[in-house]
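# this one's structure only:
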């Protein structure tokens, strides 16, 4: 029997508790670790204000305009400073006497009214937000040209977020001429690799043409991704640096296309794809530079080409050749300060008005167990969470986490793609299929992540998570580097903010079973975390999970392709989420 499926882009038995018990649990969530009496009273006031489920909207992030301050100049002159725009929850805005437009009533005009004056005065953060307002469009079509102009102003002031956003526009050719070299240079500066004189090495891939018309034969092109080795940009050319002693270099990649692939050639030689859509080719090194050309053609005639270079590097030749030392050896990383690790784990199986799911609650418990026991996470487990519980837990983390913290959010449950705005939605147990009132938009979750102080955040969703960028904005650790270089690379990654998502699929249906009591995605995640013995990049986790999920789903006549990328507009600065076994 084919495993059941979650609803598109997707998992707490409904707790039968009375109102008094509900308030007790709420009090614990809000007040559990508060020592300061004044802070305790403030939190208690918040509980009173949001005691009704309908007040959960107060947890959403809004553009808030705080009152100006009354200041005195000299003995007699008294003046009012300009009002200050911030992004915070509606509840916090109210407490600070701020002005805001309800989250579901805001539009481009109201957002610009709050942020444009500060941007025009040269505030880099405001300039980034104005650029994002134009890029989102909100109630109007996106204006990427204007977005690029504001990003440039903020990037010129050294703002990392602006550099990431502008790099994305260059990589995709949105509002600017497409330029991968310019994009990679911006990513490098944002991540801090330029300051440490390190190569910025990342995943090289083509991008899907989302504007292609399905009615035009051959208009849709395959996506080619190089899994190993990662690639750096040298004077605008994608380069893989190698030692002169190397005679051959394996190239491992993946080709994806909804219609299927009819032909794949690497340097004009035919190459086969395995069940995961992956290919492997051993390339003979010829001279100082060996060009690589990969061409994929889909069943509709769409053709995609990806080119890069294998180049002998003098610096690598000067480095001592070390015995192979895999990244997951524990000892090299034990003295690095990775910070504190937290996780919010949500598993929704028993729905009030939607079909129940088989595995999310057990998936969540298993993820919770391994994160605590093997990785030292402090976890909060929500089984069968309603909208209020989900949002209040996120809001509590928003107020609690510091710049020394890492956060993993795991969601398993029903999800939907809201066709009116193409936004992914998580469905709590009190959600209704034809009523979006209790749905939780991925965009709203992203807005909450954007206001968190945590250094690194990853969303792992057995579902979709809309609003992704490209993996070029995430640095990689090259296996051929010396151990000293690897340590320096990891140090930079630790210091640089990251906001990424690992999802079980895109817009397609995803499997609710297939993993022996778990979903196939959850089983793959659990096994990969269990098998790791040291340092694990989230991209490595993604590669491992993809290799397991894709063929199992295909064997059940389901197209399910996991995805991993930075989250757009969440504050990604070019870092990476790192798991370290204890």
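Cool, the structure landed. Small disclaimer: the values here were computed from a predicted structure and weren't measured.

# only C-alpha atoms from now on, for both contacts and neighbour counts.
Fine.

# quick check: closest non-adjacent residue to residue 275.
residue 551 (5.5 Å; C-alpha to C-alpha, 6 or more residues apart in numbering).

# want to compare, so here's the second one:
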């Protein structure tokens, strides 16, 4: 008994030690992230992955302990490994491996996991995007109140992916994500607003043309009636003149017969007769003119009538053609969908057949093992069974190969169907655009509010009189014939960017921007500039006249990571990136209260380490601004942008940092708001769809409500320096053109500065510098793809 007790004691002791060790490991796995800057041996250890942590050790009562469900998080390779988590070390772009982590949680009702699953289907990750599944998971999460899913679902509605385009539903989901009550603040996606404005402009233009033709036709008819009455009157007068001539001729004949009695009377009658003949001749001439005028008015009336009928018939025919093309596209898409469904059913049946064959093989294997146990000495029977097993295994392998081939064929068919569907949609969109061929005008500065219907032109207050520079962009699907600003022709640049100087005088100055397409279609934007007292404007139109004070709004803490790369080992050195970074870090710290980290000439590991450190340190109360000045690159095959650290090589992308890696890092950060300022070549590929526009005419109270609401929302936005084209290096003195405009906007601001208003100020400055250097560059501003943007904007608050 004593010996047995000692064994039990040792067993219990070992079990206790095992449970304590397991509990310590699980606590470590589920505890807060630990600093791992020292444990990350390479830059790859700092990449963000989908990590599946071990379950927590839990106790029920005083005797029972158990392991809870595993938990999925997004963290770095090193952190996941330290905490005992499971992640895919290679093939991270795998659709299946990503779904394996998040799909079980999504099916269990986790809104965040449902949003991740929707993004996985939208990205594709090695397979074509599945927008139907994307919309399904986004909708589930959105209905549970997930703001990120609501924004993503609104974007699908806005772009018409996985569902029919519906701008109204897009606005509804954007508004729900923002938390704004309907009607408090206009919140309309820029692309939707521009499309609506374009359609309204086309409708108004056609209505105006129809009304103008009607008015011209009515005027021609009235003129015709007046001329007809005048003709009748003149004909009556001519008849009377003819009678008078006849009477005078009779009197003259009588006087000639009695010529010897009164020669003076005869001469008087001769003069009277001559005068009446002249009057009659004049009236004949006038009558001929009136008849010719009436004939011309009749022809003009007929032409106007035919023009009105032709315009109406043309519009009806164009609408019918567009409807027919849209119906053909829908029919083709439905046919392709049926083919895809048939292929999917066939593949499913083949998989079931392969699984059944596998079960048969397993059954045969079990039979063989039993027969081996019962007939060990029967070598002949054993060989027969082995031969049968080999045949069945070969048959299974053949079926598996056939199933794999069919699966590959199904995937090819899926890709072809997706490509055909995209081609059909793009062809229908192209035909619709060509049918409309209406120019589109976008005013960048001053910012214009969205207007509806026949509202009066918006009035924008500007400081001081003199000249105001209007900056905008025009695009015409069918070619641009002319661009007019207040009846003065302006020559836009090749990308459609234009600038025009407009004199501003009291009490107001009307501005009309008119674009005329090559086919005669017209688009027009009208607004008014109202001067206030003071010098020329420093802040943009639409900002508060006085700095807005919102003491009850908690903006949180402000952090900044500023990177300036000048000295490259294998690439051309830049001139001003270091100066730009130093100036930005100093200005953010001194004027706006940022705690800034400055990296100059940083390597790949240093840049990723700095981002990872911020990921570990930032909380929901923090705001992060990332400024990057340096070389950039674009993978033209995958349309993927890169930031290039100083150890990057042009011939090898091994040390390049892709936008996707940066986005994954931002997505894993707990910071409430993140603002990326990317001043590099090709940096604009980080952007997503157009951000919602804010009405510049809102009152201070409305703006205060908007800022207070948006300050509490999670946002991820980017301001890039020039789309996907190389940007200007130099041209701004000691700073890049983009950096100079950015620094100028921050220095001249004295109010709470939203990212959208900062973008407009920077875009105006860059457009002016680019025009003076005879080149093209236009900054872009939008939410960041897949980084966790929910709603709102980034705010810079001067101290």
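Nice, I can see it. The model shown is predicted, which means the values in this text are computed figures rather than measured ones.

# picking that back up, relative to residue 562 of structure 1, how far out is the residue nearest to residue 275 of structure 1?
12 Å (C-alpha to C-alpha, to the nearest Å).

# the two: which has the busier surroundings?
For the pair residue 551 of structure 1 and residue 562, the greater number of neighbours falls to residue 562 (23 against 19), based on other C-alpha atoms under 10 Å.

# right, and the more buried one touches residue 546 too?
Yes - if you go by C-alpha atoms under 8 Å, residue 562 of structure 1 and residue 546 touch, sitting 5.7 Å apart.

# does the residue nearest to residue 275 of structure 1 lie in a helix or a strand, and which?
Following DSSP states H and E, one finds residue 551 of structure 1 within helix 538-555.

# kindly report the same for residue 492 of structure 1.
Judged by DSSP H and E, residue 492 of structure 1 forms part of helix 483-495.

# so where is that helix in structure 2?
Taken onto structure 2 by TM-score structural alignment, helix 483-495 of structure 1 occupies residues 700-712 there.

# repeat that for stretch 134-154 of structure 1.
Mapped onto structure 2 using TM-score structural alignment, stretch 134-154 of structure 1 covers residues 121-141.

# just stretch 415-427 of structure 1 next, same as before
The alignment of stretch 415-427 of structure 1 onto structure 2 (TM-score structural alignment) covers residues 632-644.

# tell me how far the ends of the matching stretch are from each other?
One end of stretch 632-644 of structure 2 sits 5 Å from the other (C-alpha to C-alpha).

# contacts for that stretch next, please.
For stretch 632-644 of structure 2, contacts defined as C-alpha atoms under 8 Å, 6 or more residues apart in numbering pick out 604, 630-631, 655-660, 680-686, 724.

# in strands, which of these fall?
Secondary-structure check on the contacts of stretch 632-644 of structure 2 using DSSP state E: residues within strands are 630, 657-658, 680.

# out of the residues you listed, who's nearest residue 748 of structure 2?
Distances from residue 748 of structure 2 to those, taken as C-alpha to C-alpha, are shortest for residue 680 (23.9 Å).

# so the closest one sits against residue 627, correct?
No - between residue 680 of structure 2 and residue 627 there is no contact, the gap being 10.1 Å when judged by C-alpha under 8 Å.

# higher neighbour count, these two?
residue 680 (28 against 23).

# buried ones in the match of stretch 134-154 of structure 1?
Within stretch 121-141 of structure 2, the residues scored as buried using 16 or more other C-alpha atoms under 10 Å are 121-125, 128-131, 133-141.

# in structure 2, which residue is most central in space?
With distances taken as C-alpha atoms, centre = their mean, the residue of structure 2 nearest its centroid is residue 689 (2.0 Å).

# that one belongs to a strand?
No - looking at residue 689 of structure 2 with DSSP: H, G, I helix; E, B strand; the rest coil, it is coil, so not inside a strand.

# and it, what's its match in structure 1?
Checking TM-score structural alignment: residue 689 of structure 2 goes with residue 470.

# how about residue 264 of structure 2?
For residue 264 of structure 2, no residue is aligned by TM-score structural alignment.

# same question for residue 729 of structure 2.
That one, residue 729 of structure 2, aligns with residue 512 by TM-score structural alignment.

# go on, residue 565 of structure 2?
Under TM-score structural alignment, residue 565 of structure 2 pairs with residue 348 in structure 1.

# which elements pack onto the helix holding residue 551 of structure 1?
Helix 538-555 of structure 1 sits against helix 520-531, strand 563-566, with contacts defined as 3 or more C-alpha pairs under 8 Å, 6 or more residues apart in numbering; DSSP states H and E.

# from these, which stretch is densest packed?
Greatest average neighbour count among these goes to strand 563-566 (a mean of 24), per mean count of other C-alpha atoms under 10 Å.

# could you give the residue range in structure 2 aligned to that one?
So strand 563-566 of structure 1 sits over residues 780-783 in structure 2, by TM-score structural alignment.

# against structure 1, what's the mean shift for the matching stretch, could you check?
Stretch 780-783 of structure 2, aligned to structure 1 and superposed, deviates on average by 0.4 Å (mean C-alpha distance after the TM-score superposition for structure 1).
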